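Undergrad: Sharing a model that was predicted from the sequence below.
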Amino acid sequence: MLMNFSFHKALRARLRRGVPLGLLALAAAALLGGCGRAASSEAASAAPEAAPPIVQNGQLHFPPGHPQLALLGVATAQPSQNIALDLPARLVWNEERTERIYPAFAGRVAAMRADLGQTVKAGTVLALLASPDFGQAQADAAKARAQESVALKALQRQRELFAAGIVARKDLEQAQADAVSAQAESARAVARTRLYGGDARVDQQLAIKSDIAGVVVERNLNPGQELRPDQSGPGTPALFVVTDPSVLWLQIDAHEADLAALQPGSRFSLTVNAYPGERFTGQVMALADAIDPTTRTIKVRGVVPNPDRRLKAEMLATVHLTQKSPGGVVVPAQAVTLRGNAHVVFVQREPGVFEPRTVTVGNEGQSQVVITAGLRAGEKVVSQNVLQLAQQYAMGIEDAGVKKEAQ
């Protein structure tokens, strides 16, 4: 009413100022049209909402035509046959063909002889280290060899004097003991230097060598860098990592129910994101003797041939294999939820009526779950928006309890 009064007042004012009636008619039509749209919007918002589902006899009932029913995908439980398992895995270096090189003596890097990606043979020098500590070991070896020589000459003289009857037997025996001791010390000192590539010279040059043939896949060394023996050990990067990348290891995270298909000698295929649609083959080599208490998984090691070196260490992979059916039925993995420690599925008893049911899970895959008890083949289970349905069921149970207390 107030709007009409204001409009007529404005109309009279425009007429007094000589505004054309055509323009006034257009303004009136726009104003009335806007009011009509507002009224339609208010009427639409006042439309009644669909009635919520209710719980009766342990079942969740939706009213006919409820819009949420279109969002609940339903799948039919199928008899279990051979199960396709997809397990997460990670490619790593083959530790039986890998060497990690750490410093044996303190020193400074004098020269680099190898770099990443370089193919090396056993005995190839990777770097030269100027090491006073290694020079001390070389000097000890030289002293030990000189003392051995002196002890052997003294023994020879004692033998000649004993044969001439000039010295006593105990002097000869003492010379023999000194010679044996000097020989042992010389052998020890020389073996120590040879272990690290030293020879008869005292040059303080320690050659860092590879003991295996392979490829340099990691280098954590630069010219002039100072090194110490305490820089080696767990958590410390090696100076060089040399490996044979033609054969890789695969670390598989498996569940207890998957172990039957992952025995030593079992063959599998795997895929990686770098080569979509392409499959590689491998073989199970060993299983861990303990299950991780946090993830409830067990580590399985496989070996994967990699002759063309297309696969790389630390690639994430998916292992594909087949396990014999344990019986029961198969449903989509999205259909199974957890309620406490129990596995639950929602069975469609009839259109719009759903019943939660506790089931026993025999095998859990990424896309399918085998149920060994609690569900029959041919029954229909909700496979989409299951968590929302479970929440509505819990709310329905709570509302039913409140109403019962009110009565």
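TA: That came in fine, so what should we check first?

Undergrad: Please make it C-alpha for all contacts and neighbour counts, starting now.
TA: Will do.

Undergrad: count of residues packed around the residue lying closest to Leu87 once chain neighbours are set aside?
TA: Computed as Cα to Cα, 6 or more residues apart in numbering, the closest residue to Leu87 that is not its neighbour in sequence is Val319, at 5.1 Å. Neighbour count for Val319, taken as other Cα atoms under 10 Å: 22.

Undergrad: Distance from the chain centre to the helix or strand harbouring Leu24, please.
TA: Leu24 is located in helix 21-45, with elements delineated by DSSP states H and E. Counting by Cα atoms, centre = their mean, to the nearest Å, helix 21-45 is centred 63 Å from the centre of its parent chain.

Undergrad: and after it, which helix or strand comes next?
TA: Beyond helix 21-45 in the direction of the C-terminus, DSSP H and E gives the next helix or strand as strand 54-56.

Undergrad: Show me what that following strand is in contact with.
TA: 60-62, 393, 396-397, 400 (Cα atoms under 8 Å, 6 or more residues apart in numbering).

Undergrad: any idea whether the nearest residue to Leu287 once chain neighbours are set aside is helix, strand or coil?
TA: What sits nearest to Leu287 in space, not counting adjacent residues and going by Cα to Cα, 6+ apart, is Val300, at 4.5 Å. Here Val300 is strand, with the state taken from DSSP: H, G, I helix; E, B strand; the rest coil.

Undergrad: Surely Val300 and Glu256 touch.
TA: No: using Cα atoms under 8 Å, Val300 is not in contact with Glu256; the gap is 11.2 Å.

Undergrad: Could you check which of these two is surrounded by more residues?
TA: More crowded of Val300 and Glu256, by other Cα under 10 Å: Val300, with 21 against 11.

Undergrad: and the residue nearest to Leu87, what does it touch?
TA: Here Val319 is in contact with 85-89, 252, 268-271 (criterion: Cα under 8 Å, 6+ apart).

Undergrad: ok, how many other residues are close to Asp140?
TA: 20.

Undergrad: end to end, how far does stretch 124-133 reach?
TA: 22 Å (Cα to Cα, to the nearest Å).

Undergrad: hey, where'd the helices end up in this protein?
TA: With DSSP state H as the criterion, the chain has helices at 2-17, 21-45, 132-163, 169-195, 386-406.

Undergrad: Include distance to Val359 when you put those into JSON lines, please.
TA: Formatted as JSON lines, the helices of the chain follow (distance: least, Cα to Cα, whole Å):
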{"stretch": "helix 2-17", "distance to Val359": "66"}
{"stretch": "helix 21-45", "distance to Val359": "43"}
{"stretch": "helix 132-163", "distance to Val359": "69"}
{"stretch": "helix 169-195", "distance to Val359": "64"}
{"stretch": "helix 386-406", "distance to Val359": "15"}
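
Undergrad: Alongside the first one, take a look at this:
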Amino acid sequence: MNQHVPVATQNVTSSPNITTYKAVAVTRAIQSAVLRPDSEGRVETVFMTSGQTVVQGQQLLKLDSASEELKLAAAKENVEVAERVFERIGELKSRGVAPDAQYDDAILQLSEARFALKEAELALERRYVVAPFSGTLGLVNLSAGAHVTTDTDVVQLEDLSSLLLDFSLPEHTDGSLQPGSSVSISQMTSHASHTAKVIAIASGIDPQARTYWVRAAIDDPKPWMKPGMSFMVTLTVKGEEYPVIPEVAILWGSREAYVLKIVEGKARRTAVTVIRRRNGNVWVDGDLTDGDIVVSDGVHKLRDGHPVSVPQNQSDQPASVGEATQ
């Protein structure tokens, strides 16, 4: 007859399989552009300074535009002349004096004059470099008198009202984030955490890397946050709940892992599948529920069906659990 074997036990408790994923992302401005002139020429006036905050449509630089200004003045004069001719021909036509062909010709000349005026206005506008959006300028290296072409970099303009971060995550986390979800970010050299909000998620999975891309935004970033900085993005995913037991309670057979669950005073072999290990605890999948008791010490003294005894002063509180990091 088998004698009762004294063992230590542990209550089974369920806990979600919490996994933390980390990814590195580099910030960039929500809008960024290197501004270049629309035409070639000599710089006449520089209206900007390095690091200046500008608004959309603000003039930053002007090229020599004497020729364009003369052409614009001539185009305006031509429009005025064409309008006077059109009015006179129209009055004559209303009295039956001017033929239809002469009236049609006056309409055509007025249209051509107005079109030429639009071209002259556009040519003058192209002698200016203006801000396409509101933002902050980079370093200005041009001065009056410099010759520029359409390939000359005038200045970089960035909208720093929001910073973007693109990062990738494993495909099995797909569905954990939605636009509007928050992720924690921290600078690579600091443990201080900040929050970024997901604004877009890629529609597909990279077939080679088995990852997908996520775009997050830092709204109203701190003054020290700049484009090009590296951040660690942290995502915590709460998975399914599994029974949690001490790692020492796991035994390994020839085909499977198992634990010894105490049922009516006897040790019963119960097959389990190890899901995750963390801080001396194991998340398992098997025929275990909250409140079940498993042998945590003395497992090697027992066989399936062996009677056991538990000391009265033994603590069978469930072990504390943590989260895994990837």
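TA: Ah, there it is. This structure is a prediction, so every number in the text was calculated from the model and none was measured.

Undergrad: one step back: what residue of the second structure matches up with the residue nearest to Leu287 of the first structure?
TA: Aligning on TM-score structural alignment places Val300 of the first structure opposite Val214 in the second structure.

Undergrad: Starting from Ala202 of the second structure, give me the distance back to that match.
TA: 6 Å.

Undergrad: And Ser296 of the second structure, by the same measure?
TA: 46 Å.

Undergrad: who has more neighbours, the two?
TA: More crowded of Ser296 of the second structure and Ala202, by other Cα under 10 Å: Ser296, with 21 against 12.

Undergrad: The helix or strand encompassing that one: which residues count as buried?
TA: In this structure, Ser296 of the second structure is located in strand 293-297 according to DSSP H and E. In terms of neighbour count (16 or more other Cα atoms under 10 Å), strand 293-297 of the second structure has its buried residues at 293-296.

Undergrad: before we move on, what about stretch 203-222 of the second structure?
TA: So stretch 203-222 of the second structure, judged by 16+ other Cα under 10 Å, has buried residues 205, 211-218, 221.

Undergrad: ends of it, how far apart?
TA: Stretch 203-222 of the second structure: ends 31 Å apart by Cα to Cα.

Undergrad: Would you enumerate the residues in contact with the counterpart of Ser149 of the first structure in the second structure?
TA: In the second structure, the residue paired with Ser149 of the first structure according to TM-score structural alignment is Glu80. For Glu80 of the second structure, the contact set (Cα under 8 Å, 6+ apart) is empty.

Undergrad: circling back: let me have the contacts of Val319 of the first structure in JSON lines, extended by neighbour count and distance to Lys9 of the first structure.
TA: As requested, the contacts of Val319 of the first structure are exported to JSON lines (neighbours: other Cα atoms under 10 Å; distance: Cα to Cα, whole Å):
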{"residue": "Leu85", "neighbour count": "20", "distance to Lys9 of the first structure": "80"}
{"residue": "Asp86", "neighbour count": "20", "distance to Lys9 of the first structure": "78"}
{"residue": "Leu87", "neighbour count": "18", "distance to Lys9 of the first structure": "79"}
{"residue": "Pro88", "neighbour count": "15", "distance to Lys9 of the first structure": "78"}
{"residue": "Ala89", "neighbour count": "24", "distance to Lys9 of the first structure": "81"}
{"residue": "Ile252", "neighbour count": "23", "distance to Lys9 of the first structure": "84"}
{"residue": "Phe268", "neighbour count": "19", "distance to Lys9 of the first structure": "88"}
{"residue": "Ser269", "neighbour count": "16", "distance to Lys9 of the first structure": "85"}
{"residue": "Leu270", "neighbour count": "20", "distance to Lys9 of the first structure": "82"}
{"residue": "Thr271", "neighbour count": "18", "distance to Lys9 of the first structure": "79"}
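
Undergrad: surely Tyr182 of the first structure meets Gln147?
TA: Check again: residue 182 of the first structure is Ala, not Tyr. Yes: proximity of Ala182 of the first structure to Gln147 meets the contact threshold set by Cα under 8 Å, at 6.1 Å.

Undergrad: Not counting residues beside it along the chain, what's closest to Ser269 of the first structure?
TA: Nearest to Ser269 of the first structure is Thr281, by Cα to Cα, 6+ apart, at 4.4 Å.

Undergrad: Need the counterpart of the one you found in the second structure.
TA: Checking with TM-score structural alignment, Thr281 of the first structure has Thr195 as its match.

Undergrad: dump the residue contacts of its match.
TA: Contacts for Thr195 of the second structure were tallied using Cα under 8 Å, 6+ apart; they are 182-185, 218.

Undergrad: of the residues you listed, closest to Glu87 of the second structure?
TA: Glu87 of the second structure has its nearest neighbour among those in Ile218, at 60.1 Å by Cα to Cα.

Undergrad: Against Thr236 of the second structure, how distant is the closest one?
TA: From Ile218 of the second structure over to Thr236 of the second structure (counting by Cα to Cα), the distance is 18 Å.

Undergrad: if I look at Ile262 of the second structure, how far off is Thr149 of the second structure?
TA: Taking Cα to Cα, one finds Ile262 of the second structure at 85 Å from Thr149 of the second structure.

Undergrad: do the same with Val24 of the second structure
TA: 39 Å.

Undergrad: Ok, Leu142 of the second structure next?
TA: Relative to Thr149 of the second structure, Leu142 of the second structure is positioned 12 Å away (Cα to Cα).

Undergrad: Tell me which of those two has more neighbours.
TA: Using other Cα under 10 Å as the criterion, Leu142 of the second structure and Thr149 rank with Leu142 on top: 19 against 14.

Undergrad: excluding its backbone neighbours, what's nearest that one?
TA: Nearest one to Leu142 of the second structure, counting by Cα to Cα, 6+ apart, is Val154 at 6.9 Å.

Undergrad: so what's the aligned residue in the first structure for the one you found up against?
TA: Val154 of the second structure maps onto Leu239 in the first structure when the alignment is built from TM-score structural alignment. Residues in contact with Leu239 of the first structure (Cα under 8 Å, 6+ apart) are 100-103, 218-221.
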